[in-house]
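Participant: turn this into a model:
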Amino acid sequence: SRSSATIAAGINMDCGTDERQYGHGGDGDAAEWKKVAELREFVEAQDPSAKEEDDFALRRFLRARDHNINKASVMLLRYLAWKRVTKPHGFISDDEVRGEIAKGRDRHQGFDRLGRPMSYLYGGRHFPVRRDHEDLKRYVVYVFDKICTKLLTGQEKFAAVIDLKGWGYANCDIRGYLAGLDIMQSYYPERLGRVFLIHVPYLFMAAWKIVYPLIDDKTKKKFVFVADRDLDATLRDAIDESQLPEEYGGKLKL
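Facilitator: Purely as a prediction, here's the structure:
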């Protein structure tokens, strides 16, 4: 049978130009910032809490909707309403997700060569039978916020490695994957820079085929399936040895 990497190669995983869109994307042009101002005026008239969001945040929503102010305003207003309910105090505390943290499914340390903070997610450590769906969604928000606190000045995106070593049926959580995807695409637009999926078992591709159609076109280009034979070269090309975890042949202690 064909390997999962071979199957994935049949799906368009080309990173396109997104990979080189560093930091604040060249700070944009006058026309784009004018649209940001128009978006702010329109949204603040309907929800004054939009004043708490900076111009770069508004620009991310605008870019996520291809600079269509009407579509971006709908997306932004939905985000503001969601934020009030999900993070009434402005953030999710460690105590609220203590049980999820203890599961050790993710680590956040180091940066890639483009200055984006790195996250490492371990799919084989996730067991849906042991989790509450609402707790998981709360934890996903907590993780995204945690990653964003590590963004360097001038940088808006993060990158990730999803390690699926040991992943099997017991780890499969389509509902959880879709929830995380919806949170990222709806409430953290233009934050994801690149995701490397490594040690991908053949079984995972069945789950991927369900999730893939629900990923927006821009985000699809940011997922890269890495064959085992290319793992070392791929990670070293993207991440300096000093920032690459020891478990992947680098010098960074997680």
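
Participant: from here on, contacts and neighbour counts on C-alpha atoms
Facilitator: OK.

Participant: so Arg60 touches Pro189, yeah?
Facilitator: Yes: taking contacts as Cα atoms under 8 Å, Arg60 lies within contact range of Pro189: 6.0 Å.

Participant: tell me which stretches of the stretch 51-200 of the chain form helices.
Facilitator: Assigned by DSSP state H, counting those that start in this stretch, the helices in the stretch 51-200 of the chain fall at 55-64, 69-86, 98-101, 133-148, 174-187.

Participant: so which elements touch the second one?
Facilitator: Here helix 69-86 touches helix 30-46, helix 55-64, helix 174-187, going by 3 or more Cα pairs under 8 Å, 6 or more residues apart in numbering; DSSP states H and E.

Participant: alongside the first, I'd like the structure of this one:
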Amino acid sequence: MTEAAAVSTSATATPSAPSRAESFRSATSRNGTPATSTQSTSAGAEREEVGWTAPAGTLKVPIPRPSATSKPSKPAELTAEQEVKYATVFAQVSQWTSLPTTTLKGAASAPVQDHERMFLTHECILRYLRATKWNTANALKRLQSTLSWRREYGADTFTFDYISPENETGKQIILGYDNDARPCLYLSPGKQNTKMSDRQIHHLCFMLDHVIDMMPPGQETTALLINFSGAAGGSVPSVGQARAVLNILQGHNPERLGRALISQLPWYVNIFFKAIAGFIDPVTKEKMKFNEDLRLWVPPEQLWNQATGDLDFEYDHAVYWKALQGECEKRRKAYRERWESGGKRIGEFEAYLRGGDAKSLGQKLEEAGKFDGPEGEVKVNVDVDLAAAEVAKLTV
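Facilitator: Model prediction:
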């Protein structure tokens, strides 16, 4: 099916289409959040302890979960039109068997890999739809572009060993959660320790991927805490570097930024932000807060004491880097096991994949796909791809 075909609609639907459409809609709930169960239904799921308290002494490792008072915000409910647009995109990406290996026009294609199918979650599709103002053709184009970019850029090949030299001074640290249970990524340009290279930009891409690993169920955005204390003029990125970073943030991680708290800006950094203002998406600008009281946004017990918080944290690269690697690898392994246990489906729910009690897409489809047949038969299973395609044909 072409993108144009995926976006176009049929004037009529087959007699069975409404039933399948309703089954799919009830399976994927109007706000995109799966129902919860009293029992864990995912492979490798580990129940999170409620809340987190700092241990005695100085902390040197990442914080594994939010404070008890930090809760993700409830996602906005989808309208009927948005449900159809989601299903339209979902029906198309479900049929992708190969993708371009680079973002260049006319690039050769290669088969879609499992980790790329796993990337295409229910929430991922919604993020790209929101980022494109619910334009299905543009959402499809950008999803394909991101997957091709990740292939071209090598984003899935960066290792902890490769990135390690960039982080020896702790210029980027994943530590704690804000009031909305967003994992916090501290960026400290004043701790720059390497000369400009591709690896510097790879470093940010790598840390963004791993701060996503630290998200609890129900959260899909992150908080950036950027502190320019001690940043010399030479450590401020060039406009070209800034545009490359914005491409990673806005182009290939859309709707991932929940909040950016920017502190201690010297005059030349203000000039820098003015220079790149035209490249920053208006939605991103709204999420940027300058020189605010960080304790209003992050629980003091999870806010680093170097950032006006109460958390006694010391960056010891050898200790922290090994601990971060272990935590992220454990989470990635469990995430993939749940995806495989759930049927290796495109459109899987991230809340299920991140553990807890959320049901998988397959479980919800099985429940919703039981309807009376022409002879009173029941238990007719609804194929997820077909159900989405049928919804896409109803209207636009």
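
Participant: what would you report as the TM-score here?
Facilitator: TM-score for the superposed chains, counting by TM-score structural alignment, normalised by the length of structure 1: 0.81, backed by 225 aligned residues with a Cα RMSD of 2.2 Å.

Participant: so what's the residue count around Arg130 of structure 1?
Facilitator: The number of residues packed near Arg130 of structure 1 is 7, by other Cα atoms under 10 Å.

Participant: next one: Asp27 of structure 1
Facilitator: By other Cα under 10 Å, neighbour count at Asp27 of structure 1 equals 12.

Participant: then Gly233 of structure 2?
Facilitator: For Gly233 of structure 2, using other Cα under 10 Å, the count is 12.

Participant: how far away is the aligned partner of Asp213 of structure 2 in structure 1 from Tyr142 of structure 1?
Facilitator: When structure 1 is aligned by TM-score structural alignment, Asp213 of structure 2 is paired with Thr149. Thr149 of structure 1 sits 11 Å away from Tyr142 of structure 1, going by Cα to Cα, to the nearest Å.

Participant: so the residue most central in space within structure 1 versus Ala160 of structure 1, what's the distance?
Facilitator: With distances taken as Cα atoms, centre = their mean, Leu192 lies nearest the centre of structure 1, 4.3 Å away. Per Cα to Cα, Leu192 of structure 1 is found 8 Å from Ala160 of structure 1.

Participant: can you check Gln46 of structure 1 too?
Facilitator: 35 Å.

Participant: for those two, work out which one has more neighbours and name it.
Facilitator: The neighbour count for Gln46 of structure 1 versus Ala160, taken as other Cα under 10 Å, is higher for Ala160 (22 against 11).

Participant: surely that one and Arg191 touch.
Facilitator: No: using Cα under 8 Å as the test, Ala160 of structure 1 is too far from Arg191 to be in contact (11.3 Å).

Participant: look at Gly251 of structure 2 and say how many residues are nearby.
Facilitator: 18.

Participant: what does it align to in structure 1?
Facilitator: Using TM-score structural alignment, the partner of Gly251 of structure 2 in structure 1 is Ser186.

Participant: identify the residues contacting the aligned residue in structure 2 for Lys137 of structure 1.
Facilitator: Using TM-score structural alignment, the equivalent of Lys137 of structure 1 in structure 2 is Ile201. By Cα atoms under 8 Å, 6 or more residues apart in numbering, the contact set of Ile201 of structure 2 is 241, 244-245.
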